[in-house]
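Participant: take a look and give me a structure for this.
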Amino acid sequence: MPGASRRAGLAVAASMVALAAVPSPGAWAAQELPACEKPVYLTFDTGHMGIAPLVADVLKRQEVRVTFFAAAERTQTDGDSLDDHWAPWWKARAAEGNEFGSHTYDHAYWRADVKGAPPSFRIKPSAGPQNGRESTWSAAEYCANIKKASDRLAAVTGKKPLPLYRAPGGKTSPALLAAAEGCGYKYVGWAPAGFLGDELPSEKFSNAKLLTQALDTIRPGDILLAHLGIWSRKDPWAPANLEPLIVGLKAKGFCFRTLRQHPDFKAWIASHP
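Facilitator: A predicted model of the protein is given here:
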C-alpha cells in the first residue's frame, strides 16, 4: 500500500504541473506579441450572435485576437447583442485580449447628407426604437449613438474600447466622417480582399468559393470583415470557414493583430486615450 500511495501522490503532482503549464485566458491576453512581417487584422461586427460561441472557441483555440465592432442588434436570444444576456460573453472576450469599437448603438445606416449648416444626415437605423424609419440626425445625435455603443461595451467588458467605429454597411460621407472624428471616433473600413462574404447569398457564393478566394487574395496589412451571425445566409459562413481561414493564413506566414497595432490608427489611439 505505501507504494500505491506514493504512485498516487506522484500522479497528483504530475497533474498539478500539467495544469500549471496551461496558460489561463488572462495569461494569454498578457503575452507580448512577437514581431510580425505579414499582419492581418480580423474584425467582427455584431449580428444575430448565433455563432458567437463558436467564434470565441475558434479564436481561443487558435490564439487569435480580433477587434469587435458592436451595435445593439436583434439576436436569436430574443434580445440584443449588447444586453445583459451577452454581457458575460463580451467580458470573457476582453479577458482574452481582444479589442472593441462602436458600430453605432442602433446600427444606424447613413443614407444621405442634408444640405445646410450645421451638418445633419438622413439616418435609417436597423435596430432600436427607430428601426426601419428614416429621419434626420444632427452631428451631435449621430455622435451620441456612436458613444452609446462604446459606453455600453466599456460597462460590460470592464475595458475601454478603442476610439474607433465602423458605420453599418460601410456607408459614409466625408461630412459624416468629419462629424465622427470631431467627437473622437475614427472610421474603420476593410480591405477589398478582406470582405469575407458572410453577408452574400450562399446559393451563389458557397463557403468553399469564399474560402479559396480569401486565401488567394488577402495581402499583408488587410483588414478583414466578418459578422457574429447573418440572418439571410442559409449556409452560415463561420462554422465552415473561420478556422480553415485562420489556419490557412497562418500557413502562408500571416499573423493576426488587433486594430490597436494597426499603423493607420496607432497615432489616433494614442492621442485619444
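Participant: switch to C-alpha atoms for all contacts and neighbour counts from now on
Facilitator: OK.
Participant: what about the strands in the stretch 51-200 of the chain?
Facilitator: Under the criterion DSSP state E, counting those that start in this stretch, the stretch 51-200 of the chain contains strands at 67-70, 99-102, 108-114, 120-125, 135-138, 164-165, 186-187.
Participant: is it fair to say Val40 lies in a strand?
Facilitator: Yes: read with DSSP: H, G, I helix; E, B strand; the rest coil, Val40 is one of the residues of a strand.
Participant: any idea how far Ala21 is from it?
Facilitator: 29 Å (CA to CA, to the nearest Å).
Participant: the two - which one has more neighbours?
Facilitator: Taking other CA atoms under 10 Å, Val40 and Ala21 do not tie; Val40 has more neighbours (24 against 9).
Participant: what lies in contact with stretch 164-179?
Facilitator: Applying CA atoms under 8 Å, 6 or more residues apart in numbering, the contact partners of stretch 164-179 are 69, 101-104, 107-113, 119, 121, 139, 143, 146, 185-189.
Participant: swap the cut-off to 6 Å and go again
Facilitator: The contact list for stretch 164-179, computed with CA atoms under 6 Å, 6 or more residues apart in numbering, reads 101-103, 107, 109-110, 139, 185-188.
Participant: one more to line up against the first:
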Amino acid sequence: MRRGSRLAGALPALLVLGILARGAGAADCPRPVYLTFDTGHMGVAPLVAEVLEREQVRASFFLANEKTLDGGSSLDQQWAPWWRDMAARGHVFGSHTYDHVYWQRDLPGERFRVKPSFGPRAGQTFGMKADEYCRELDRSAARFKEMTGRDMLPLFRAPGGRTSPALLKVAEQRCGYRHVGWASAGFLGDELPSDKYPNRRLLERALRDIRPGDILMAHLGIWSRQDPWAPAVLAPLIAGLKQRGFCFATLAEHPGYQAWLDRQHHHGNR
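Facilitator: Prediction:
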C-alpha cells in the first residue's frame, strides 16, 4: 500500500480547505483558473512568491530537484525555508518526478524508456520499471515532507507533459498519483525564446485566450529565456484576469480532481 502514512496527516486539512472553498466557490469564484508552476532554475521564485502574496493568489506547484542558478538544486537545504513558507501561505504541491524524468516511450512489461534531466543518470536513456517510476514520484513527495512537515497532494505532472495511457495507468493504479496537464491557452510560454515571443506578446495572447476552468502552466525559471517571464508577465496577467472577472483556485479545488482527492483520503492506505 503506497503513501498512506504521508496522506493521512495533511490531506484531511487540505480537504477541509477544499470543501470550504467549494462551498464558497459558486458565489465567490464563478470563473476560476488554476495557476500552476513547475520547478526550474528558481531564479524568479522569490519574485513569483511576492506577486502571489501581493495579489492574494494561491497556486499549485510541481516539484523536481532541478539545477539552480547558484549551482545547487531546487529541493536542496537552501530552498527548504522557501518551500516551507509557500506551504504555510496555502499553496498546494505535487510531484514532478525527482530527477525530472522525461517519458519517451512504452516498453514491454510495464516498463518505460525514460531520460532524466538531472541526477546521477542525467542525459542517459534507459528502461524504468513501474515500481521505479513510482519511487521517482515518491522521492519528491518525501523530500517535500522533509522540508515542510506537510504532505503533497497525490497529483503529478510529467516533465514536458509527456505521458502515455500506460504511464498514466501505472501512475494512478500502482503509484497513487493522478496526472495534471494544462489547457492549450494555459501554456503561458515562459520557456519560449524571448526574441520570437517577447513578454508583451505572451501577455496579450494569454489575456485573449484564457477561459474559465483553464489550468495555467509556467516555471520558476527557464534557462533558455533571456527576458524573464516573471514578474514582467505574471503580475499584469493576474491583474488582467481579475479585471476580466476571473478568480484563482488551487488544484485541491478543481472539480476534475476533487473526487480523486476525496477517494484517496477515504481509502487511506493504498
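Participant: next, format the strands of the stretch 51-200 of the first structure as TSV and append mean neighbour count and distance to Ala27 of the first structure.
Facilitator: TSV is the format used below for these (neighbours: other CA atoms under 10 Å; distance: least, CA to CA, whole Å):
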stretch	mean neighbour count	distance to Ala27 of the first structure
strand 67-70	27	19
strand 99-102	28	16
strand 108-114	19	37
strand 120-125	20	39
strand 135-138	16	44
strand 164-165	26	26
strand 186-187	20	30
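Participant: looking at these, which is nearest to Thr217 of the first structure?
Facilitator: strand 67-70 (21.1 Å; CA to CA).
Participant: okay, and that closest one goes to which residues in the second structure?
Facilitator: Using TM-score structural alignment, the residues of the second structure aligned to strand 67-70 of the first structure are 60-63.
Participant: mean shift of the matching stretch relative to the first structure?
Facilitator: Its matched residues in the first structure lie on average 0.3 Å from stretch 60-63 of the second structure after superposition (mean CA distance after the TM-score superposition for the first structure).
Participant: in the second structure, which spans are helices?
Facilitator: Taking DSSP state H as the test, the helices found in the second structure are 4-28, 45-55, 80-88, 130-148, 165-170, 199-209, 234-243, 255-267.
Participant: can you name the residues that contact the spatially most central residue of the first structure?
Facilitator: Nearest to the geometric centre of the first structure sits Phe68, at 1.9 Å (CA atoms, centre = their mean). Taking CA under 6 Å, 6+ apart as the criterion, Phe68 of the first structure is in contact with 43-45, 100.
Participant: burial of Trp231 of the first structure, as a residue count?
Facilitator: Using other CA under 10 Å as the criterion, the residues surrounding Trp231 of the first structure number 13.
Participant: now for it: what does it line up with in the second structure?
Facilitator: In the second structure, Trp231 of the first structure lands on Trp223 (TM-score structural alignment).
Participant: for its match, which non-adjacent residue is closest in space?
Facilitator: His41 (6.8 Å; CA to CA, 6 or more residues apart in numbering).
Participant: how close does whichever residue in the first structure pairs up with that neighbour get to Ala18 of the first structure?
Facilitator: Matched to the first structure by TM-score structural alignment, His41 of the second structure sits across from His48. Counting by CA to CA, the gap from His48 of the first structure to Ala18 of the first structure is 38 Å.
Participant: got it, and Ile51 of the first structure?
Facilitator: Ile51 of the first structure is 31 Å from Ala18 of the first structure, by CA to CA.
Participant: more neighbours, those two?
Facilitator: For Ile51 of the first structure versus Ala18, neighbours defined as other CA under 10 Å are more numerous around Ile51 (17 against 10).
Participant: OK, contacts around that one?
Facilitator: So Ile51 of the first structure contacts 228-229 (CA under 6 Å, 6+ apart).
Participant: now Asp190 of the second structure
Facilitator: So Asp190 of the second structure contacts Trp229 (CA under 6 Å, 6+ apart).
Participant: residue in the first structure matching it?
Facilitator: Matched to the first structure by TM-score structural alignment, Asp190 of the second structure sits across from Asp198.
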